[in-house]
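Novice: Structure for this input, please:
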Amino acid sequence: MRYSLHPLFRLPRKQKRTIQLVVDAVLIASSFLLAMLLRLESWTPLAEARTWLALLLLIPLSLAIYVRLGFYRAVIRYLGPKAIRAVIIGVVISALSLALASYLFALGIPRSVPFIYAMLALLTIGGVRFGLRAIYLRSQIRHKPRVVIYGAGSAGRQLAVSLSHGQEYLPIAFVDDALGLQNTFIEGLKVYPPRQLGYLADTYGAERVLLAMPSVARSRRREILAELEPQGFPVQTIPGVADMVTGRARISEVRDVAVEDLLGRDPVPPNPTLMEANIRGKVVLVSGAGGSIGSELCRQIMRHCPSLLLLLDISEFALYRIEQDLKRIAAEEGLTVRVEALLGSVQHRERLTTVLTSYEVQTVYHAAAYKHVPMVEHNVVEGVQNNVFGTLSTAHAAMEAGVETFVLVSTDKAVRPTNVMGTTKRLAELICQAFARHQSATRFCMVRFGNVLGSSGSVVPLFRGQIQAGGPITVTHPDITRFFMTIPEAAQLVIQAGAMARGGDVFVLDMGEPVRIAELARQMVRLSGLKVRDERNPDGDIAIAYSGLRPGEKLFEELLVGEDVAPTSHPRIMTAQEVFWEWSRLEGFLDQLFDACRNFHHDGIRRLLQEAPTAYRPQDDIVDLVWLQKRRGKASIPQAPAAVTPLRPVLERHK
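Specialist: Alright, predicted model coming up:
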């Protein structure tokens, strides 16, 4: 049946309407003639002229009524309660018109015929439409996965209606933990308690659960997912309320469960006063604007109306991408913020000074850095030059240009680092701390936090891709843990922390509880409806392979160097008092570090990094790729000529 009707459903709308008009004309005539036959119990009146005159009046009049009521605008496969009402109203008006025509033109139609006609027309005209709809839906049901909707609220009801008419899923039931809803029927589907999901799978073939609770707190979503996880159902969710309200997503766009739901951290609403303090009406520059944190900072900043937003990045593609994204946001949200994209390296001090001075920049968010631990371990010199001397150049330029506020985006890997990346970020903090003590015109502060979800190199998209490929999921160590925060929350807290700065502050963000990466991987496997394959379950679907810690990688990350931490006015921002060097001492150290980098003296670089007050304790040998190649004797690394000192001006004492 599905294949015989398939061409009919695919006809152009104009042809479908013509077919409906012809069929309705036949059904109207059949209903009227049958009504006459049933009333008079004889074929004789059917041969009379009055019968055919009534029919000639009834057919065009009824069709005109149906057109007016929108019969032929409705799509048969999507007919609902409104269509039923329209059919009833149309048939009743048609029957009344028949009675009126019989009276006005003295046709002598028996008074009971219009009532009989109405019942027959309702059965035929309505029955054909809903019969075709039923045939179409039945043909689709065979090929649609059966799903259970978790949440019988307004979002769940809308989702059920949308899916019923769609091609992807067939909703067969609701589950909800609200006792008042259980055992009731909503949109024709029964509401069950969550504990009966197994029954729904065994009895009705439910294959997955769709979580339809977009506005519930993230902590509650985590509880629900924890309840669903052992039952082995693939779990997906609908978009958030914000995405649906702004039109970025539809309720029927089912998505995989976001890792934010697994972590269950509820964001704290931002403080508008703090968000706007360094932004509204000011000229703001973001270095590293194309990166994960930098790009989100730009989005947040633009929504708080600076007079000018400058995007600085060395990557042309990343800079183009964030510029286009900001233009899209401005068009969608009606923002008139001026945005300019500038190519440049944070190591180019003259370029930075010219930019900051020319635009009279007032606030700088310095997010430009190399952050991938193994990559920096393999490219030590570039890591030091970008993260240390890039920060030094940017900070010097900011002071020379009279910038009011300089906010350094730091990392938890700067605390007792075991890798070069973390050590260079701690050195960047020391530079800002020294400059804060050395002068007072520019307020320097640092904001330190852990991993952000969805950033470049994040484990979450990596795990998801490995699950889709059939595994295995690669985890470095069974006990490795990390702090996690969403990119929007991190950017908001960075902006708010910068507004609280007095000079030299080290702000530490409350990252919540650390997450075991291996357990996160297991949760993602189970919520995909699969089973982890291990010694206890050799027949599972996805294995977890442990690859060993990478160079410079720690098992556990920390956020504080010492114990001297104090709360601030924001519940998720703390301030720490930590050791640092005065600029007079730090300057000499940076001079030596610069020479070691310029001459590719990796042993000297490591020795100097260990001498600084960074608590750097490397756990591995040097793995810089150039240094290893040099040791193999396959290439010699020439030292830079003594006269070539491209970064030496950076180390001149700030006057």
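
Novice: Every contact and neighbour count from this point should use C-alpha atoms.
Specialist: OK.

Novice: Surely residue 373 touches residue 423?
Specialist: No. With contact defined as CA atoms under 8 Å, residue 373 and residue 423 do not form a contacting pair (10.5 Å).

Novice: Common neighbours of the two, please.
Specialist: Applying CA atoms under 8 Å, 6 or more residues apart in numbering, one finds that no residue jointly contacts residue 373 and residue 423.

Novice: These two: who's more crowded?
Specialist: residue 423 (28 against 19; other CA atoms under 10 Å).

Novice: does that one really touch residue 613, like I thought?
Specialist: No. Counting by CA under 8 Å, residue 423 sits too far from residue 613 to count as a contact (9.6 Å).

Novice: any idea where the helices of the stretch 151-300 of the chain begin and end?
Specialist: 154-165, 197-204, 218-228, 241-245, 259-263, 272-277, 292-302 (DSSP state H, counting those that start in this stretch).

Novice: Please work out which of the ones you listed is packed deepest.
Specialist: Among these, helix 292-302 has the highest mean neighbour count (mean count of other CA atoms under 10 Å), at a mean of 22.

Novice: which helices and strands sit right next to the helix or strand following that helix?
Specialist: Later in the chain than helix 292-302, the nearest helix or strand by DSSP states H and E is strand 308-313. Strand 308-313 is packed against strand 283-287, helix 292-302, helix 316-333, strand 339-343, with contacts defined by 3 or more CA pairs under 8 Å, 6 or more residues apart in numbering; DSSP states H and E.

Novice: Now the second one, please; I'll put the structures next to each other:
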Amino acid sequence: MNSAVRFISLLVVDFIIINLSFICSYIVRFEQVEALLPNLVNYLQISPVIILIFLACFCYFKIYKRVWAYASIGELITIVQAVTAGSVIVIVLTYLTGAMLPRSIVLTSWAFIILLLGSSRLCWRLHLEVRKNSCRKGKNTLIVGAGDAGVLVAKELKNHDSGLVPVGFIDDDPNKWRLSVLSLPVFGNREKIEKTVNKHNVQLIIIAMPSADARQIKQIFEICRKTNKEVKILPGYYQLIDGNVKINQLRPVKIEDLLHREPVKLNLNEISGYIKGETVLITGAGGSIGSELCRQAAGFKPKLLVILGHGENSIHKIWLELQEKFKDIPLGVEIADVRDKQKINSVFQKYRPAVVFHAAAHKHVPLMEYHPDEAVKTNVLGTYNVVEAADRAGTKQFVLISTDKAVNPSSVMGATKRLAELIIQNADKTSNTKFVAVRFGNVLGSRGSVVPIFEEQIKKGGPVTVTHPKMKRYFMTIPEAVQLVIQAGSMADGGEIFILDMGKPVKIVDLARDMIKLSGLEPDKDIEIKFTGVRPGEKLFEELLTEQEGVASTTHKRIFVAKPCLFELAELEKQLLYISANANNIDDKIIFAILDLIIPNFKNYRDKLVG
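Specialist: Okay, the predicted model is just below:
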């Protein structure tokens, strides 16, 4: 139906409704035929003016521009406003002109018009819904969760031709059982999922429980997986924009959902206070942590965002992404290696950044055991170069991205990151810059992390390799870790090592089993799990604190601060100068001797290396 035909049709319907409402009002007001007929004759004489007034009000309130197929409370309020305005104008005109129209008739007709007008639009909506549902074809879809999120999903599926047809809900709340939501039944609790799927030929299950914890999601996913049907999940509310749900936000269940913890809550005022309007520089900006730091820092509207890294491909990729997503944020792009002291100094003097996030590092534990000189050059000397450059440039806040492997280190990577922590704590004592470190565990999906390795192994049909059945690690998502890093930066007084609450450690073998199940396969049946033995430098359990450090709380419940440990500054500076002077020809044995000297609790596994 084109717009002109639609407009004329609605005018005709409303013409009939207004007349019918006034006639009904007269019948209610005048019960005797002798009194009714003369009054109706009087009404017919002034009815053209009355109808014109109401239709003009309907046009003014844009009733004819509403899409009544999606009418809701907002449309009903508009109808009430338009009818009320028309009734008031009619009363005023009859008073001024002395027309024979009792005010009680106008008041009664007000109720009739609202009732009939609303009913006509509701009938039209119901007609369209019935016609749409009868013609709709697609996957029968079961929604797990009949709360606010589930209702939003059902509305989206019903209002758009998405190829998904909702058949009903599953909800653990017994008060909702055998009731209907949006004309869709609530079949029962999670135990009814399998029966409902078979009875209603369900092809897709959507888990719409954004506030549920990992344990609940995992239990429901296990039940859904047994049906051998496709399972998708709605992300948490904090990942949704304005609380709206779109079909493209539904996605397959990921390992992050099964490890999900309480969403990070940020103090936006604190963060904006030290990033907004400032020049921010991020080293290692092409890496998984560095690139996410770029995205989130850009969201706080810095005056200039400088992205620095030595890998041109990764830097080019994040540069293009930032240009597309943050068109109003000026960008500085630098291809530079943190080991190049002269170039780093030049970059810092060029931009004079107020805030620095130092994410550049070598992080692969086994590789660094074989190449300790490279670990020292990047993680130690690179950090030293950036720290000195920041001090000279008058940087206000400097945040080092550290790791739980720096605690009682058993690897070269961990020991060099511990040295990096000591470097920033040492620099903080003599500089106006506030130097801090943020220490956390593994991040899901980062380059070299276990998750993409397992994914690749599962794609190839296995085996999935786990080093040890008792191996445990702390895990966070990349956005979650970066949010807390940025928040910790706002708390800096100088010299602190902030520690992020990583939740409970996860057994790597359990992670492997969950990922195999997420792929629709059975562990040890479809995909073998093979134990390969602990690699050089690895520990079965990672720690977030040394015994000497202890921990103190901060204003953020997910961020703690380690109490500073005393160390010999003179010895640290002496060894750093030696490393710096001999970086290009330093012997591995000397590196281990220096690490042992500066870090007494460094557990040297070098003798276990082969070849």
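
Novice: tell me the contacts of the counterpart of residue 263 of structure 2 in structure 1?
Specialist: The criterion is TM-score structural alignment: under it, residue 263 of structure 2 has residue 267 as its aligned partner in structure 1. For residue 267 of structure 1, the contacting residues are residue 489, by CA under 8 Å, 6+ apart.

Novice: Against residue 136 of structure 1, how distant is residue 267 of structure 1?
Specialist: From residue 267 of structure 1 across to residue 136 of structure 1, the span is 45 Å (CA to CA, to the nearest Å).

Novice: Residue 399 of structure 1 too?
Specialist: For residue 399 of structure 1, the distance to residue 136 of structure 1 - CA to CA - is 71 Å.

Novice: And residue 521 of structure 1, by the same measure?
Specialist: 41 Å.

Novice: re the thing from before, between residue 399 and residue 136 of structure 1, which one's more packed in?
Specialist: residue 399 (23 against 19).

Novice: excluding its backbone neighbours, what's nearest that one?
Specialist: Among residues not flanking residue 399 of structure 1 along the chain, residue 442 sits closest, at 6.0 Å (CA to CA, 6 or more residues apart in numbering).

Novice: Distance-wise, check the residue positioned nearest the centre of structure 2 relative to residue 92 of structure 2.
Specialist: For structure 2, the residue nearest the mean C-alpha position is residue 239 (2.8 Å; CA atoms, centre = their mean). To residue 92 of structure 2, residue 239 of structure 2 is 53 Å away according to CA to CA.

Novice: from what I can see residue 545 of structure 2 touches residue 407, true?
Specialist: Yes. Using CA under 8 Å, residue 545 of structure 2 makes contact with residue 407 at a distance of 5.9 Å.

Novice: so where do the strands sit in the stretch 1-150 of structure 1?
Specialist: Ranges of strands within the stretch 1-150 of structure 1 are 146-150, based on DSSP state E, counting those that start in this stretch.

Novice: same thing with the stretch 351-500 of structure 1?
Specialist: Using DSSP E, counting those that start in this stretch, strands in the stretch 351-500 of structure 1 cover 363-366, 405-409, 443-448, 451-453, 473-475, 481-482, 484-486.

Novice: List the buried residues for the top helix by length along structure 2?
Specialist: The helix spanning the most residues in structure 2, taking DSSP state H as the definition, is helix 103-135. Within helix 103-135 of structure 2, the residues scored as buried using 16 or more other CA atoms under 10 Å are 105-114, 116-118, 120-122, 125, 129.

Novice: Please name the residues that touch the aligned partner of residue 534 of structure 2 in structure 1.
Specialist: In structure 1, residue 534 of structure 2 lines up with residue 549, judged by TM-score structural alignment. Contact analysis of residue 549 of structure 1 by CA under 8 Å, 6+ apart lists 476, 477, 555.

Novice: can you check residue 423 of structure 2 too?
Specialist: Counting by CA under 8 Å, 6+ apart, residue 423 of structure 2 has contacts 383, 384.

Novice: Would you mind finding the match for it in structure 1?
Specialist: By TM-score structural alignment, residue 423 of structure 2 lines up with residue 431.

Novice: Name the nearest residue to the aligned partner of residue 183 of structure 1 in structure 2, sequence neighbours excluded.
Specialist: With TM-score structural alignment as the criterion, residue 183 of structure 1 lines up with residue 178 in structure 2. Closest residue in space to residue 178 of structure 2, ignoring its immediate chain neighbours: residue 186 at 5.6 Å, by CA to CA, 6+ apart.

Novice: Near the one you found, how many other residues are there?
Specialist: Around residue 186 of structure 2 there are 25 residues (other CA under 10 Å).

Novice: Is it correct that it is in contact with residue 174?
Specialist: No. Assessed by CA under 8 Å, residue 186 of structure 2 is found out of contact with residue 174, at 9.8 Å.

Novice: Give me the distance between residue 126 of structure 2 and residue 132 of structure 2.
Specialist: For residue 126 of structure 2 relative to residue 132 of structure 2 (CA to CA), the value is 10 Å.

Novice: And the counterpart of the residue nearest to residue 399 of structure 1 in structure 2, how close does it get to residue 121 of structure 2?
Specialist: Aligning on TM-score structural alignment places residue 442 of structure 1 opposite residue 433 in structure 2. To residue 121 of structure 2, residue 433 of structure 2 is 66 Å away according to CA to CA.

Novice: thinking again about what came up before, just curious, which of the contacts of residue 549 of structure 1 is nearest to residue 169 of structure 1?
Specialist: Nearest to residue 169 of structure 1, judged by CA to CA, of those is residue 476 at 37.4 Å.

Novice: Tell me the counterpart of the closest one in structure 2.
Specialist: Counting by TM-score structural alignment, the partner of residue 476 of structure 1 is residue 467.

Novice: Repeat that for residue 296 of structure 1.
Specialist: Using TM-score structural alignment, residue 296 of structure 1 sits opposite residue 292 in structure 2.

Novice: Quick check: chain neighbours aside, which residue is closest to residue 605 of structure 1?
Specialist: residue 596 (5.8 Å).

Novice: quick one: buried residues of the one helix or strand the one you found maps to?
Specialist: Using DSSP H and E, residue 596 of structure 1 sits within helix 583-598. Residues of helix 583-598 of structure 1 classed as buried by neighbour count (16+ other CA under 10 Å): 583, 586, 587, 589, 590, 593, 594, 595, 596, 597, 598.
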